[in-house]
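Participant: Just a sequence and a predicted model for now, questions to come.
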Amino acid sequence: MIDKTRKQKVPFIPYRGTDQRSFLQRRKLAVKAAIVGAFSGMVAVAFRMGLKQAEALRCYLLNNFTGQAAFVPALVFVLIICFVVWIVKRYAPEASGSGIPHIKGLLEDGSEFRALPVLAVKFIGGVLGIGSGLALGREGPTVQMGGAVGSLFARFFSVNPSETRLLICAGAGSGLSAAFNAPFAGLLFVLEELQHRLDRFSVVVAFSATITANIVCRMVFGAAPIFVLQEISRPELSLILWCLLFGVVVGFAGLAFNLMLLRSLKVFDAHRYLLAVFLGLIFAAIGLFFPELLGMGHELNEEIIAGQLSFKLLVVCFFARFAMTILSYNTGAPGGIFAPLLLLGMLLGAVFHHLVAWFQPGQYHLSIFLVLGMGGMFSAIVRSPLTGIILILEMTSEFTLLLPLMTVSILAYAVPEFAYNRPVYDALLDADRLKKVEKIARQQLSTEIRSLS
């Protein structure tokens, strides 16, 4: 973070002392982190409820305006998505997309966090954009909004730069905890993805925030896991053989997603409004025939879990959601890729289960490969296998699948690593930094041209 009194970057220095003052500092910051977690949880709950209402309105439009009035949903979707693109570009460009690369960047660079604009634009833009059908998730916005809450409370408490960093991390982790009802995964996300260090003080602060955020979430939505799967009996060890193959398959799918997402950013960066119009029209057309593909895909998740989709339809849905997620992200609207990539993993797991069933009919339950697909896809794309494993276990409560899940996750992790592919959030952060450098260079060039003329 930046020490504004000295105008220089201050590295993070954990409290290592054993004296009374150090212990007092730890206790105080743990209490502050708990407050940050509670408020981050409230923001996450409000965001989730807002998305639920927005998706209900989308369904109302699609169900009540058909035939000659079918242009109404298309017009509404186009106008809303274009509005979301505009408010992001106008008021808070850093609120674009997932927001996790922005959090990682400011923690590494010590840059200023414009918390209030980000919080407002992320909330409004996320509800409107995802509600209009963008194939994005709520977890990225809740992570960034949680970080914004941590930054605001850091200013309120007037803490030092090192403590500010910790509160921002705690807020981000509590956002993930509340989004997925997964407090331990929120803690690991802070340590594995944001802090990149393990010390007692960081663990206590992050734990305080993720626990209080999860309590707030459970008070409103209950303690049930996000995905309620059919009961799975303890799998046989022979499942590991299929896990070896499936891990490689998921790894290549994750590698393809990362490559296409990064390359598409260069193509659509200057055409976001045109892309917004195109997607608004496409979403209205899709909504007439298969509305489950739109938005976060909750209905599609339920149909996959229930085994209601045929093999061909699963394949079509996989490629459709694959393309929709990449195109939706390229609009720059607020929205994460955690939930979309989990849905892709679930679809790929269901497809692979059909293939396994051809060789060993009735041997393995569908839910097994849904869990393995989600964990493998997370590990391949995000490249945080420990967070991914714990996240999937907390979201499904299928702890008997720990060993198969570890096997698939490490193989899915290895494939893009051997291809020298960077983790998606690191790559997106580098792309954002390059964009800023190019923008500054263009401004300097135009200034020099004007001075010469």
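Facilitator: Perfect, thanks for sending it. Numbering: from 1, shown residues only.
Participant: When you work out contacts or count neighbours from here on, use the C-alpha atoms and nothing else.
Facilitator: Will do.
Participant: what's the burial count for residue 413?
Facilitator: For residue 413, the count of nearby residues is 29 (other CA atoms under 10 Å).
Participant: er, residue 53 actually
Facilitator: Residue crowding around residue 53 was assessed by other CA under 10 Å; the count is 14.
Participant: name the element it belongs to?
Facilitator: Following DSSP states H and E, the helix or strand that holds residue 53 is helix 20-64.
Participant: by contact count, what packs against that helix?
Facilitator: Under the contact criterion of 3 or more CA pairs under 8 Å, 6 or more residues apart in numbering; DSSP states H and E, helix 20-64 touches helix 71-91, helix 115-131, helix 139-157, helix 161-180, helix 200-221, helix 272-289.
Participant: Pick the most deeply packed of those.
Facilitator: Highest mean neighbour count among the helices and strands packed on helix 20-64 (mean count of other CA atoms under 10 Å): helix 161-180, with a mean of 31.
Participant: After that helix, which helix or strand is next? Please name it.
Facilitator: Downstream of helix 161-180 (by DSSP H and E), the next one is helix 183-189.
Participant: so how far is that next one from its chain's centroid?
Facilitator: Going by CA atoms, centre = their mean, to the nearest Å, the spacing between the C-alpha centre of helix 183-189 and its chain's C-alpha centre is 14 Å.
Participant: hold the first one in mind and look at this next one:
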Amino acid sequence: MVLAVVVGAGAGGGSVVFRWCIETFTRLFSGHADYAASPGSGNPYVPWLGPWFVLLAPVLGGLLYGPLVHRFAKEARGHGVPEVMLAVAQHGGRISPKVAVVKTLASALTIGSGGSVGREGPIVQIGSALGSTLGRLTKVTEGRMKLLVACGAAGGIAATFNAPLAGVFFAMELITGTFNAEAFGATVLASVTASVIGRAAFGDVAFLNLPDFHVDHLVQYGLFALLGIVAAVIGVGFSRFLYAVEDACDWLWRGPEWLRPAIGGLLLGLVLLALPEMYGVGYPVLEKATGGGYAVGFLLVLLAGKMLATSLTIGIGGSGGVFAPSLFIGAMFGAAYGIGAHDLLPGTAGPVGAYALVGMGAVFAGAARAPITAVVILFELTGEYSIILPLMLAIVLATATSRLLSHETVYTLKLRRRGIDLDGPAPGARIGSQQVGTVMEPLPPPLPSSTSLPDAADLLSLSGHGVLPMVDEAGAYVGVVTAQAVAEALAEQPQAAPARVGQLAEPSAVVVADQPLAQALHALLSAAGTGVPVLDRAHGEPVGWLSHQSALRAVQAHAATA
């Protein structure tokens, strides 16, 4: 807990430095605190160039951050979150400390010189690197190391966006993928500590200033539901387009990697010259769109422009996040959708800004498939609780639709393209590539659901597993029963305790015989007792038993044959 507070303080301080660097470099390259607030204007430092300075700004920025990333920390390139997810899943939470410094400078230079990316990816990687470094200095266990990495990510998000709850759920939903009391407590401490530092530096205000929205007609829920489904298609499309542009840049570029951001910056400069609203993160443009400041046609142009500018920034080797661009894209689509809905149903559609706000969360959920984070972060970024119900509806539908359209998210797709499976074994691991069916044990005798509780307790104690499969009267598999559940039932008042063990059946974690062992280990580690039943994929019936001992025997067998 003490280390979590220290990591939170470090992440909070890092976010202050990071935002100061962004503002400083933005002023140096554009002459404005945020060029997107006054797009098309000239740079007062070089007034003779007029708006044409945006052609040179990305080139100069690329000449600075390109060699920096190439020489000191190649993992600082791109949007950062996938690298943190990989470090937690397969590298024991180990992240080089130099990543924090390089990522701060490279991302600030990218955004300050016109790169159309966000701040969340860099600050997650910066905070995570701080957590990993502290974990190595204090020689904590691997599990605690991963937790400190998550604390760094939570603290970075919390301080940067004044969103302490969103920081916690971002870390647990995307970085660790686990929800338990220890992880929640540690990330909350880090998030609160970082938020206190962030609020002292930036003030305690909502990140986006939006008008009040209300849902005044039931028909609007149908419109929001449809918005969530279409937004998921856009979110998945953004993910695919992002990596398609990156592939195109990889195919076209034949020079040294350190020079790639500068030469590619010319293309980005042309996009900025045609659409200066794409300069940097673009929150002023987003706020104006939610306030109804743009026509439908221009909103769609901004949507397409953001997809292109963000993809190009990442493709040429820039450093920055994709969370803010997904919010931007969602706001443009939502506002355009809201205007269309208002024209069709002027008396019932409601304000355009409500659709823009819901579109922000739905597109992010479609791209990242993190519904809890999407709901919480949109609420905290805007302070708009009045629209929480349609927001939840659209985000859940967007998440479900995204899952139907694509197995991967905008974060995992980057790793999958490199041949990395977060659920699989790390390269060179002694365990994981075997199929479960090759290492499983014989299935323990299942308990009939009609067994009395005292008899079930005797059978569980004799089994040595602490958990047994259960079948109904017809012999069909219905789940498992644990020794803990039986003991708790026997400890209840006689009139409250069930007569038969069938009432205590629980669904087991799904482990199938043809599944890689590395994937099954996640279910094994989280299961009650000493093992889990292995099911036949075709019929869903148990065919074996996977225990911790059988997994360890697989390691021993691999070592003996290596």
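Facilitator: Happy to help now that I have it. Given the structure is predicted, the values throughout are model-derived calculations rather than measurements.
Participant: Any idea what the TM-score is?
Facilitator: The TM-score (TM-score structural alignment, normalised by the length of the first structure) is 0.84; 407 aligned residues with a CA RMSD of 2.3 Å.
Participant: Of all the helices and strands packed on helix 20-64 of the first structure, which one is nearest residue 346 of the first structure?
Facilitator: Shortest separation from residue 346 of the first structure across these is recorded for helix 161-180, at 15.8 Å, computed as CA to CA.
Participant: That closest one vs the second structure - mean distance after superposition?
Facilitator: Taken against the second structure, helix 161-180 of the first structure registers an average deviation of 1.2 Å after superposition, with mean CA distance after the TM-score superposition for the first structure.
Participant: What range does that helix cover in the second structure?
Facilitator: Equivalent residues of helix 161-180 of the first structure are located at 142-161 in the second structure, counting by TM-score structural alignment.
Participant: Skip the chain neighbours and tell me the closest residue to residue 533 of the second structure.
Facilitator: Excluding its sequence neighbours, the residue lying closest to residue 533 of the second structure (CA to CA, 6 or more residues apart in numbering) is residue 545, at 4.6 Å.
Participant: Map the one you found onto the first structure.
Facilitator: Match for residue 545 of the second structure (TM-score structural alignment): no aligned residue.
Participant: helix/strand/coil for residue 545 of the second structure?
Facilitator: Following DSSP: H, G, I helix; E, B strand; the rest coil, we place residue 545 of the second structure in the strand state.
Participant: Give me the range in the first structure that stretch 390-401 of the second structure lines up against.
Facilitator: Aligned by TM-score structural alignment, stretch 390-401 of the second structure corresponds to residues 404-415 of the first structure.
Participant: contacting residues around that stretch?
Facilitator: Stretch 404-415 of the first structure is contacted by residues 239-240, 243-244, 246-252, 254-255, 371-372, 375-377, 379-381, 383, 385, 389 when judged by CA atoms under 8 Å, 6 or more residues apart in numbering.
Participant: Just the buried subset of these, please.
Facilitator: 240, 243-244, 246-252, 254-255, 371-372, 375-377, 379-381, 383, 385, 389 (16 or more other CA atoms under 10 Å).
Participant: Read off where stretch 196-206 of the second structure ends up in the first structure.
Facilitator: Stretch 196-206 of the second structure corresponds to residues 215-225 of the first structure when matched by TM-score structural alignment.
Participant: any idea how far the matching stretch is from the chain center?
Facilitator: 20 Å.
Participant: One more: stretch 201-216 of the first structure?
Facilitator: Centroid separation for stretch 201-216 of the first structure versus its chain: 19 Å, with CA atoms, centre = their mean.
Participant: Likewise for stretch 221-236 of the first structure?
Facilitator: Going by CA atoms, centre = their mean, where stretch 221-236 of the first structure is centred and where its chain is centred differ by 22 Å.
Participant: What separation do you get for the residue nearest to residue 482 of the second structure when sequence neighbours are not counted and residue 488 of the second structure?
Facilitator: Leaving aside its sequence neighbours, residue 482 of the second structure sits nearest to residue 467 (CA to CA, 6+ apart; 4.2 Å). Counting by CA to CA, to the nearest Å, the gap between residue 467 of the second structure and residue 488 of the second structure amounts to 14 Å.
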